[in-house]
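> just need the structure, nothing else, for what follows:
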Amino acid sequence: MNVKKAIVFSLLVAAGTTAFAQTSNVRKAKSSLQKYEELKSAGSAELGKSNLDAAKEAIDQAIAHDKTKEDAEAWTVYALVNANLAALNNTEEAAAAAAEGIKKATELDKENKNAENIKVAGQVLGQFNFNQGVAAWEKQDFKTAYASFDNALNFLPGDTTLTYYSGLAAIQNQDYTNAIEKYKQLIPAKDFSSHKSVMVDLPKLYLSAKDTASALEYAAQAAQAYPNDNDAAVQNIELNLIVGNETKVISDIENQIAKDPNNKALYYYLGIAHSSANNSEKAIEAYKKAVAIDPSYSDANRNAAATIINSVRDELNTLNEDKGLSNTDYNTKLNALKEKIKEALPYLEKVVELNPQDVDALRSLKGYYDFQQDEAKSTEIQAKIDAAQQ
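Below you'll find the predicted structure:
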């Protein structure tokens, strides 16, 4: 994301109103500040620097004078002047003075006569801190970037862009606690342009913080908020599979497949869910559909083969435990299992084709040929295993 995007503020300086105390230095400061604002609005802020310096000199005297040192108007102008100085000269000292001015003006302005101009000072100071955060981000100093963005929020509370950037900076700094806090603040902001990203990424942050329960909770919220979004749906499915909610999630996967029938991953997840719920036949069917969409889908090929082989192995174990069978009946049933396991062969071969060095897949393939009592093929695969392990 490009964090250079500027936040545009409408700056307001009420010139010529009765809101300002009519003392000499406050009037001088106000007049000089207005001249600076006019030049800044025309894109010539640097040309107005002398006006801003003059405004500072006058307002510094005003807040030190007995008649105006407790005047809300004087402190409002003081905040405006220093906020603009901080923005123009990129100085922390002026920013600190502006923050002091905002605090003092707010305390003194009992009748809210200066509320609009105090707000403007906060906007300018918020912009200054935002710019500081951008500069730190570009240097990859994400800890400082987070602090600057977060400080900007003190003056621009509820600003969704700043809140989002604060969260992003915290993520980059692996500060998942603050990242989660910022992202959660954005959940009600449904009109925010990155709202979907926030909703989908929040469960990932909880996983990074090793809070699986909360990850599952917010993944469900994301899927509910964006029911037609594949990323949100798949994430909810994955997390339910992680925590063992296979049976519960099967219907969710099937509903998503109905919306996105060519999504191979959804059939793969359905296979995992059915397999975990001991529905081997349905699991194999799901894996086959994933492979039909993408014949080179290695994981689906592997799981299809493994599920078929495991099913045959279970039947073989049951067969071996039946001591009452005659040799003829045993051999008949064993041959039927040998025929049944052939269904796994093309999937095993595909996994090996996709990755000839996959020792686990090679061992499974050798086990298949051992079961079929094909010594030549078993020896051939063993040679490949040995070569892969060298």
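> only C-alpha atoms for contact and neighbour calcs from this point on.
Noted.
> separation between Leu337 and Ala305?
From Leu337 across to Ala305, the span is 14 Å (Cα to Cα, to the nearest Å).
> tell me which of the two has more neighbours.
Neighbours per residue, other Cα atoms under 10 Å: of Leu337 and Ala305, the larger number sits with Ala305, 29 against 20.
> got the contact list for Val359?
Applying Cα atoms under 8 Å, 6 or more residues apart in numbering, we find Val359 in contact with 385, 388-389.
> who wins on neighbours among those residues?
Ile385 (20 neighbours).
> check which helix or strand covers that residue.
Assessed by DSSP states H and E, Ile385 sits inside helix 375-389.
> from the contact counts, what lies against that helix?
helix 359-371 (3 or more Cα pairs under 8 Å, 6 or more residues apart in numbering; DSSP states H and E).
> so the helix it packs on versus helix 375-389, what angle?
Counting by axes from the mean of the first three to the mean of the last three Cα atoms, to 10 degrees, helix 359-371 lies at 170 degrees to helix 375-389.
> buried stuff in helix 359-371?
Buried residues in helix 359-371, counted by 16 or more other Cα atoms under 10 Å: 359, 361-369.
> ok, now stretch 152-168?
152-153, 155-156, 160-168.
> before we go on, could you also do this sequence so I can check it against the first one:
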Amino acid sequence: MKKTILTVLAAMLLAVPAVQAQKVNKTAILAKIEKSDADVADAKKGAKSATWINRGKAFYEAALEPTKSLFVNMDAAMLKLAVGEPASKGSETVNDTEYTTWVYPYFTAYIKDNKLVTWKQTKHIMKGAAEKAIEAYNKAFELDPKAEAKAKEGLKQVADLCSQMGNVGIDAADYVGAAKAYALAYEAQTSPAYNEPNDALLYYAGYLYAVDGATNPKSFVKGAKYLNQALDKGYNDEDGSIYYYLFHCYYGQKAEKPEMVMKSKDVLLTGIEKFPKNERILEGLMQLYTAEQGVGDPADLIALIDKAIAENPTNIDLWFGRGRIFYALKNDDESIASFAKVVELQPDLFDGNYYLGLFYTIKADRMNEELNKKQYSSQDAYDADLKAVNDVYMAALPWLEKAYELKPGDPDTLEILKQLCFRLRDEEGMMEKYNKYNGLWKQAKGLE
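Take a look at the predicted model:
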């Protein structure tokens, strides 16, 4: 019996004709919108919240219809069943990844390993349909607060659709389109009938405009707008990068507005005070202080962070940031001293041990460069300087070995350890350590 049923099902599938092209019932949807236009123009019907709820549904359908069957990681075979055969196929590289592209009348699908990774909508039933849906649902609630539940349901659908558009826009490198979609999702969420805003959407929109600003400077203005709105709402991302992106939005406007240089400085100083461990904020500050006249002395950064440390001497993040600033200033001893404090405060912190060892090796590298530039008149003088260099290299070893104990198999730590031990191979026991760490490094890299 089971075999007979399966045979019948297989025959039914074979009998179903393949869909040859994407079908979007544009005429029917536009007819609904045209009817809605007439309804809202009618004094009696236009005063009813139900009329506006139906209008919201019509515009939402117009926004949704072209891509309603799509979802990320959809099998390519299922895509064909759901939407039909593409009009054409090709290939395109997006963010260093090559995709097979399937071109449909309303969108281009990006396929990788037989999965739909993302898509880019290329045609609309009606531009601005999502915005009009939001307006309609807001009007319905305005006319009758009892329509809140239906309006909220519709607004949530619009917000979810726009959030999805933002997500796929990022993967398709359509940063402006994604930014607009996130901003629109936020608009839907802040509508009176919904009023459950996710402030992270403002951050995403601002961040994406900041990214686009690298090729289109006008986007920096919009990026600053949304990032400031997010901060005004009390939003902060986990590591404080919002200040770094806002810095770029201000700094990117300096050609037309020179006063933006100091404004970008103020943003970074606010950011580093709250997130002293954020390396990008530190790098932004060093860029400003070294590239722009009149911004200030880099030593001001040290005074700022030392003041914060004096008030909170056991704050590991502050010591971490101090070490990074001194590294940027090429003051190896103070950088080492800062990370030594990090390790003192938290001995089993991987980053503390790793960076303390790393900065010892950086100091030794600089000493070695100077040694190679000098002209020596005696072997003894050379040997003395070489010993001083190797002593600093040797000082790095226990911290890097501790880092490896805390994070076994870490290829970056192993890379430094094997190079360090090879450098010190003439010292007692170092060749054995080199063989050990070189073997572990090969294992971590899958070379053995």
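> what about Pro188 of the first structure, how many residues nearby?
The burial count for Pro188 of the first structure: 9, using other Cα under 10 Å.
> next one: Thr4 of the second structure
Thr4 of the second structure - counted by other Cα under 10 Å - has 9 other residues nearby.
> you'd agree it is in a helix?
Yes: counting by DSSP: H, G, I helix; E, B strand; the rest coil, Thr4 of the second structure falls inside a helix.
> how far away is the alignment partner in the second structure of Ala135 of the first structure from Tyr60 of the second structure?
Taking TM-score structural alignment, Ala135 of the first structure has Gln157 as its aligned residue in the second structure. Using Cα to Cα, we find Gln157 of the second structure at a distance of 8 Å from Tyr60 of the second structure.
> looking at these two, which is more packed in?
Tyr60 (23 against 18).
> what's near enough to touch the more buried one?
So Tyr60 of the second structure contacts 129-130, 133, 157-158 (Cα under 8 Å, 6+ apart).
> buried residues in the host helix or strand of it, which are they?
Using DSSP H and E, Tyr60 of the second structure sits within helix 49-64. Neighbour-count burial for helix 49-64 of the second structure flags 49-64 (criterion: 16+ other Cα under 10 Å).
> likewise for stretch 425-437 of the second structure?
Applying 16+ other Cα under 10 Å to stretch 425-437 of the second structure flags 430-431, 433-434, 437 as buried.
> same check on stretch 321-337 of the second structure?
Buried-residue list, stretch 321-337 of the second structure, by 16+ other Cα under 10 Å: 321-328, 332, 334-337.
> neighbours around the aligned partner of Asp252 of the first structure in the second structure, how many?
In the second structure, the residue paired with Asp252 of the first structure according to TM-score structural alignment is Leu304. Close neighbours of Leu304 of the second structure, defined as other Cα under 10 Å, add up to 14.
> and the gap between Leu304 of the second structure and Gly206 of the second structure?
Taking Cα to Cα, one finds Leu304 of the second structure at 28 Å from Gly206 of the second structure.
> try Asp300 of the second structure
Counting by Cα to Cα, the gap from Asp300 of the second structure to Gly206 of the second structure is 29 Å.
> neighbour count for those two, which is higher?
Between Asp300 of the second structure and Gly206, counting by other Cα under 10 Å, Gly206 is the more crowded of the two (33 against 11).
> hmm, Ala224 and that one touching each other?
Yes: counting by Cα atoms under 8 Å, Ala224 is a contact partner of Gly206 of the second structure at 6.4 Å.
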